[in-house]
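*Asks:* coords please:
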Amino acid sequence: SYPSSQQGLEALVKRPESGDIPLNWKPGGYLERLPKDPWGSDYQYLNPGVHGEIDVFSFGADRKPGGENYDADVGSWTL
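*Replies:* Below is the predicted model of the structure:
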């Protein structure tokens, strides 16, 4: 199962301590650290997602929801 919105992407680095914790969570995690988006900000995560089962996205260059061109949100649903 995917991490909850509350657990967030951090659950890929560190074992969650609350909510549904997968019995088969990989000791040591799945990533050493979370990557930043191209503008140096944290990626956003929603479960359930608005566009799919989960949404992973960046707010773009302006770091605000919405926007156009370089400021537009970029998400897993656009891949």
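
*Asks:* contacts, neighbours, all on C-alpha from now
*Replies:* Noted.

*Asks:* ok, now how distant is the nearest residue to Phe57 once chain neighbours are set aside from Gly49?
*Replies:* The spatial neighbour of Phe57 that comes closest, neighbours along the chain excluded (C-alpha to C-alpha, 6 or more residues apart in numbering), is Gly75 at 3.9 Å. Look at Gly75 and Gly49: by C-alpha to C-alpha, to the nearest Å, they are 11 Å apart.

*Asks:* Pull the contacting residues for Gly52.
*Replies:* The contact partners of Gly52, by C-alpha atoms under 8 Å, 6 or more residues apart in numbering, come to Trp77.

*Asks:* Also this sequence, please, to line up against the first:
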Amino acid sequence: MVRRRDNLYAAGFRRGSSGFTMVELLLVLMILGLLAAIVVPKFTGRSEDARITAARTQIANFETALDMFETDNGYYPKSSDGLLDLIEQPNDARNWRGPYLKTGIPDDPWGNAYIYQYPGRYNEKGFDLMSMGPDGRVGGDDDIINWIETRR
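*Replies:* Predicted coordinates:
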């Protein structure tokens, strides 16, 4: 008759041993690292796409507010006053019905100020609005703008 203790020993179990072997731990860490390498870049790209969408939406909100300002006052704010005229009444705005933005003037999703220029250099609508995008510099393909660029 084979004793139970002998069967456990033969199966690889030892009394008092618990936990994982170093090989098992390394294997688990390797699998977790592989999964992280696959999953993390996908979420990182989604986060950047969400920021770009948020910047485009905010520029559209600025456009609406600027158009409302122009309808009430007959002109767009000067570049020197910038978007501040949307939340604080300028001295020369007799029909100002603002504030035209509920929450003040936010920074873009990367923490930079939006750039406003009137009269606009590129936009037929009359003013240029821009976020410098992820790189935080003017120029380049990552800038988010309110005009249509024509490439030659």
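
*Asks:* Could you report the TM-score for this superposition?
*Replies:* Superposed pair, TM-score by TM-score structural alignment, normalised by the length of structure 1: 0.77. Supporting alignment: 71 aligned residues with a C-alpha RMSD of 1.5 Å.

*Asks:* quick one on the thing from earlier: the residue nearest to Phe57 of structure 1 against Gly60, yeah?
*Replies:* No. Counting by C-alpha atoms under 8 Å, Gly75 of structure 1 does not reach Gly60; the two are 9.6 Å apart.

*Asks:* Can you classify Arg121 of structure 2 by secondary structure?
*Replies:* State at Arg121 of structure 2, reduced to three classes by DSSP: H, G, I helix; E, B strand; the rest coil: coil.

*Asks:* Which position in structure 1 pairs with it?
*Replies:* Using TM-score structural alignment, the partner of Arg121 of structure 2 in structure 1 is Val50.

*Asks:* Spit out the residues that contact Gly75 and Gly49 of structure 1 alike.
*Replies:* Shared contacts of Gly75 of structure 1 and Gly49, defined by C-alpha under 8 Å, 6+ apart, are found at Asp55.

*Asks:* Pick out the residue nearest the middle of structure 1.
*Replies:* Nearest residue to the geometric centre of structure 1 (C-alpha atoms, centre = their mean): Tyr45, 3.4 Å.

*Asks:* so what's Ile87 of structure 2 up against?
*Replies:* Counting by C-alpha under 8 Å, 6+ apart, Ile87 of structure 2 has contacts 98-101, 104-105.

*Asks:* for the counterpart of Asp37 of structure 1 in structure 2, what are its contacts?
*Replies:* Superposed on structure 2 with TM-score structural alignment, Asp37 of structure 1 falls opposite Asp108. Taking C-alpha under 8 Å, 6+ apart, we find Asp108 of structure 2 in contact with 55, 58, 114, 131.

*Asks:* What segments of structure 1 are strands?
*Replies:* Under the criterion DSSP state E, strands of structure 1 are mapped to 44-46, 55-58, 74-75.

*Asks:* Tell me where structure 2 has helices.
*Replies:* Assigned by DSSP state H, structure 2 shows helices spanning 4-10, 22-73.

*Asks:* Format the ones you listed as JSON lines; extra columns: mean neighbour count and distance to Arg94 of structure 2.
*Replies:* Below are the helices of structure 2 laid out as JSON lines (neighbours: other C-alpha atoms under 10 Å; distance: least, C-alpha to C-alpha, whole Å):
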{"stretch": "helix 4-10", "mean neighbour count": "11", "distance to Arg94 of structure 2": "92"}
{"stretch": "helix 22-73", "mean neighbour count": "14", "distance to Arg94 of structure 2": "7"}
